[in-house]
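Asks: mind looking at a prediction? Sequence and model below.
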Amino acid sequence: MKVLVTGAAGFIGYHVAKRLLERGDEVVGIDSINSYYDPQLKRARLRLLEEANRKASPGYHFIHGNLADKSVVDGCFADHAFDRVIHLAAQAGVRYSLENPHAYVESNIVAYTNMLEACRGSGVAHLTYASTSSVYGANTDMPFSEHRPADHPLQFYAATKRANELMAHSYSHLFGLPTTGLRFFTVYGPWGRPDMALFLFTRSILAGEPIKLFNNGNHTRDFTYIDDIAEGVIRASDNPAARNSAWDSSHPDPATSSAPWRIFNIGNNNPVKLTAYVEALENALGRKAVIELLPLQAGDLLDTFADTSALDQAVGYRPATTVREGVGRFVDWYQTYYGRG
């Protein structure tokens, strides 16, 4: 197939694009390579995609452009006919949304609208896009299930991603565009984002500096290894959403619709206390962390826990990489990439 992967220089986008190339798909990647975090890391990922292309598949093309610019999106779709679109480009980060909400409007609302319009206009067979576990917000009913409402986000980032889900439904209903939204749960692993906890903790421990644990370290998170996320994304993309003839409008299921629209969690289905996550990192590094306990931060969810039964039933996949194994792989990569082995 010919697949468009947006955010191809990003953490998840890179891993998804690489897997598609390795199995022989033709891939077009697009990314603005902005400076939200180190652009050199993004360019390093892109160099690996070029290498994967030379080794495994002759079909890879990269476009440097901002999806919020409609002309960039229109030009991409005019030059290429896609069988699938995997939309992973977004402004990420819970805490940054408190500082710069306009960046989220541009990347997560304007750019997303451009993608919906392009997919509709070109007759794409399936749009798969990134959402987040943060949409569950004030919900404390564990595990988080797609079949229950998620209408009380606690920060603007989550609100924009919930908006994406609802915008997709309107296009699925009005135009028959098959869409699948994927709620990612705390993704980590090699080539990760430097603003995320595992990266920050590793850097601080190696430097002998304290690490900050908010909510006094009492958070639990459903940490999900990047390879598991990439596998789930591709399996969902390979199985387009279809109309649900059994959908009952008098008792609506928030995860499905009479339109070709659906929502899946992708998580490890195994919440881990933040302090246990740090212990796994200490074991992998062979060093103890200096811990600074701090109060709960504004916008943070106390706990996350993914019910992944819907994903398993639909595509036959359930993430299973343990935190100890995944953190160990991250540390191996980090020490190699930054020359601290």
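Replies: Received it, and whenever you're ready, just let me know what you need. This structure is a prediction, so every number in the text was calculated from the model and none was measured.
Asks: rest of the way, CA atoms for contacts and neighbours
Replies: Fine.
Asks: any idea where the strands of the protein begin and end?
Replies: Here the chain has its strands, by DSSP state E, at 2-6, 26-31, 60-64, 84-87, 127-132, 179-184, 187-188, 210-213, 220-221, 224-225, 261-266, 272-273, 290-293.
Asks: the first one packs against which elements?
Replies: Packed against strand 2-6 by the contact rule (3 or more CA pairs under 8 Å, 6 or more residues apart in numbering; DSSP states H and E) you find helix 11-22, strand 26-31, strand 84-87.
Asks: pull out the buried residues from the longest one.
Replies: For helix 11-22, the neighbour count (16 or more other CA atoms under 10 Å) marks 11-21 as buried.
Asks: still on that earlier bit, mind giving me JSON lines with the helices and strands packed on strand 2-6 and columns for distance to Trp333?
Replies: Shown next, in JSON lines, are the helices and strands packed on strand 2-6 (distance: least, CA to CA, whole Å):
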{"stretch": "helix 11-22", "distance to Trp333": "14"}
{"stretch": "strand 26-31", "distance to Trp333": "23"}
{"stretch": "strand 84-87", "distance to Trp333": "26"}
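Asks: surely Val272 meets Val278?
Replies: No. Applying CA atoms under 8 Å, one finds Val272 not in contact with Val278, separated by 10.3 Å.
Asks: out of those two, which sits in the busier spot?
Replies: A count of neighbours by other CA atoms under 10 Å puts Val278 above the other of Val272 and Val278, at 22 against 19.
Asks: now do the helices in the chain.
Replies: For the chain, applying DSSP state H gives helices covering 11-22, 39-56, 70-79, 96-99, 101-104, 111-122, 156-175, 197-207, 226-238, 274-285, 309-315, 323-337.
Asks: okay, now the nearest residue to His15 once chain neighbours are set aside: neighbour count?
Replies: Leaving aside its sequence neighbours, His15 sits nearest to Ala230 (CA to CA, 6 or more residues apart in numbering; 6.2 Å). As a burial measure, Ala230 scores 21 neighbours (other CA under 10 Å).
Asks: use this one as the comparison:
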Amino acid sequence: MNRKHFLSFLITAGATTMVSKAASVESAFPVKPFRIPPYLKEGDTIGITSPASFIGLEEIGPAVQLIQSWGFNTQIGKTIGKRDFILGGTDIERIEDFQLMLDNPNVKAIMCARGGYGIVRIIDQLDFKQFKKHPKWIIGFSDITLLHNHIYANFGIASVHSKMCNSFPKVWQEALPMQIETILSIKQVISGQPVRYTAPYNSNNRIGRAEGVLIGGNLSLIETAAGTSSDIITDGKILFLEDTEEQLYSLDRMLWNLKRSGKFDKLKGLIIGGFKLKPDPEGDEFGKTLQDIILEKIKEYDYPVCFDFPVGHQINNFALKCGAPHILNIDQNGSSLTSI
């Protein structure tokens, strides 16, 4: 083999090896490998800001008090108490406040005070350069789903889908056991403690075991992000869905969107959380149950599916580590989800 052909062989072989390795990584993590922000320790600071809807200083008081009792410090953002109609301040105020939290090296996690509406108005103006270099936990759910999925889709960084300040009980001693358990799950996740959640058996469940990165959240926010830089690739993932105050026809439309865009095609598993339904008008009923609607969209697939998982706009809304690997197990006794 002459030198020219030998060099050509080396280049081709090297390229083949690189492609092979890349394909191996791609098959395990179709978007990108996940990154876990540093877990919090006593004395670390959690920033509290309102990037979506309005919330007052009084309303976050119980959350601040409890977080401090866990041994963490808190930094209250300037948007707390700010109001621009339904929003927690103007778009510029919310961008600046969240940006300060992202860039401040002393802030180790950012808890969104509440959801509502507003992330979509500011997501493209946020600068994640420092966040990429020094990831931190972003905490929240509902409207914050867009932020979770944007962060994972673009940077492969894990975040926490959980209750926010407006869900903390006013009097901890009078809280229901389930409220206490779900709030404490936030501390467990951001502190790096292992978590395992279970759900009772549902006759609509599809038995099986799946291992993959967990992504998802609020269905309407996932649909809204379709075709944008915040869209998620679900191939090889465990997808979880929840929503609230939607009619059945609306859920059907959104789920058809997910199906038509291929988001159900190559899942490892599907988790259906809480769905608070808005009643159909009398005489204008949709005629299918939520379970019917979902099972219709995934009938040709054989991955495991569980219903009634404790996540969503409900009391039993546990903290989930989005963008991190989990094991989903579904059998005749119910379902379990374990972070790896």
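Replies: Received it, and whenever you're ready, just let me know what you need. On a predicted model such as this, the values are computed, not experimentally measured, just so you know.
Asks: let me see the TM-score of these two.
Replies: Here the TM-score for the pair of chains, by TM-score structural alignment, normalised by the length of the second structure, is 0.37; 179 aligned residues with a CA RMSD of 5.6 Å.
Asks: quick one: end-to-end distance for stretch 120-130 of the first structure.
Replies: For stretch 120-130 of the first structure, the separation between the terminal residues is 18 Å (CA to CA, to the nearest Å).
Asks: doesn't Ile48 make contact with Val107 of the second structure?
Replies: No. Between Val107 of the second structure and Ile48 there is no contact under CA under 8 Å: 9.7 Å.
Asks: overlap in contacts of these two?
Replies: Taking CA atoms under 8 Å, 6 or more residues apart in numbering as the contact rule, Val107 of the second structure and Ile48 both touch Gln75.
Asks: which one's more surrounded, those two?
Replies: More crowded of Val107 of the second structure and Ile48, by other CA under 10 Å: Ile48, with 29 against 20.
Asks: in terms of secondary structure, what does the helix or strand hosting the more buried one contact?
Replies: Applying DSSP states H and E as the criterion places Ile48 of the second structure in strand 45-49. Judged by 3+ CA pairs under 8 Å, 6+ apart, the packing partners of strand 45-49 of the second structure are strand 73-76, helix 91-103, strand 107-112.
Asks: the second structure: helices as residue ranges?
Replies: Assigned helices in the second structure, in chain order: 3-28, 57-69, 91-103, 119-122, 129-133, 145-155, 177-190, 219-224, 248-260, 290-297 (criterion: DSSP H).
Asks: give the contact list for Leu214 of the second structure.
Replies: Leu214 of the second structure touches 237-240, 321-326, counting by CA under 8 Å, 6+ apart.
Asks: sorry, back to before: and the helices and strands packed on strand 45-49 of the second structure as JSON lines, adding distance to Gly274 of the second structure?
Replies: Formatted as JSON lines, those follow (distance: least, CA to CA, whole Å):
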{"stretch": "strand 73-76", "distance to Gly274 of the second structure": "30"}
{"stretch": "helix 91-103", "distance to Gly274 of the second structure": "29"}
{"stretch": "strand 107-112", "distance to Gly274 of the second structure": "21"}
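Asks: which among these is found nearest to Asn218 of the second structure?
Replies: The minimum distance between Asn218 of the second structure and those falls on strand 107-112, with 15.5 Å, by CA to CA.
Asks: got the angle for the closest one vs helix 91-103?
Replies: 150 degrees (axes from the mean of the first three to the mean of the last three CA atoms, to 10 degrees).
Asks: burial measure for Glu225 of the first structure, as a count.
Replies: Slight slip there: residue 225 of the first structure is Tyr, not Glu. Tyr225 of the first structure: 26 surrounding residues under other CA under 10 Å.
Asks: how close does it get to Asp332 of the first structure?
Replies: Relative to Asp332 of the first structure, Tyr225 of the first structure is positioned 14 Å away (CA to CA).
Asks: for Glu22 of the first structure, same thing?
Replies: 22 Å.
Asks: related to what we said a few turns ago, please identify the most buried of the helices and strands packed on strand 45-49 of the second structure.
Replies: The highest mean neighbour count among these, using mean count of other CA atoms under 10 Å, belongs to strand 107-112: a mean of 24.
Asks: ok, back up a step: the helices and strands packed on strand 2-6 of the first structure: which one's closest to Val327 of the first structure?
Replies: helix 11-22 (15.6 Å).
Asks: against which helices or strands is that closest one packed?
Replies: strand 2-6, strand 26-31, helix 39-56, helix 226-238.
Asks: JSON lines for those, including distance to His64 of the first structure?
Replies: Shown next, in JSON lines, are these (distance: least, CA to CA, whole Å):
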{"stretch": "strand 2-6", "distance to His64 of the first structure": "10"}
{"stretch": "strand 26-31", "distance to His64 of the first structure": "5"}
{"stretch": "helix 39-56", "distance to His64 of the first structure": "11"}
{"stretch": "helix 226-238", "distance to His64 of the first structure": "22"}
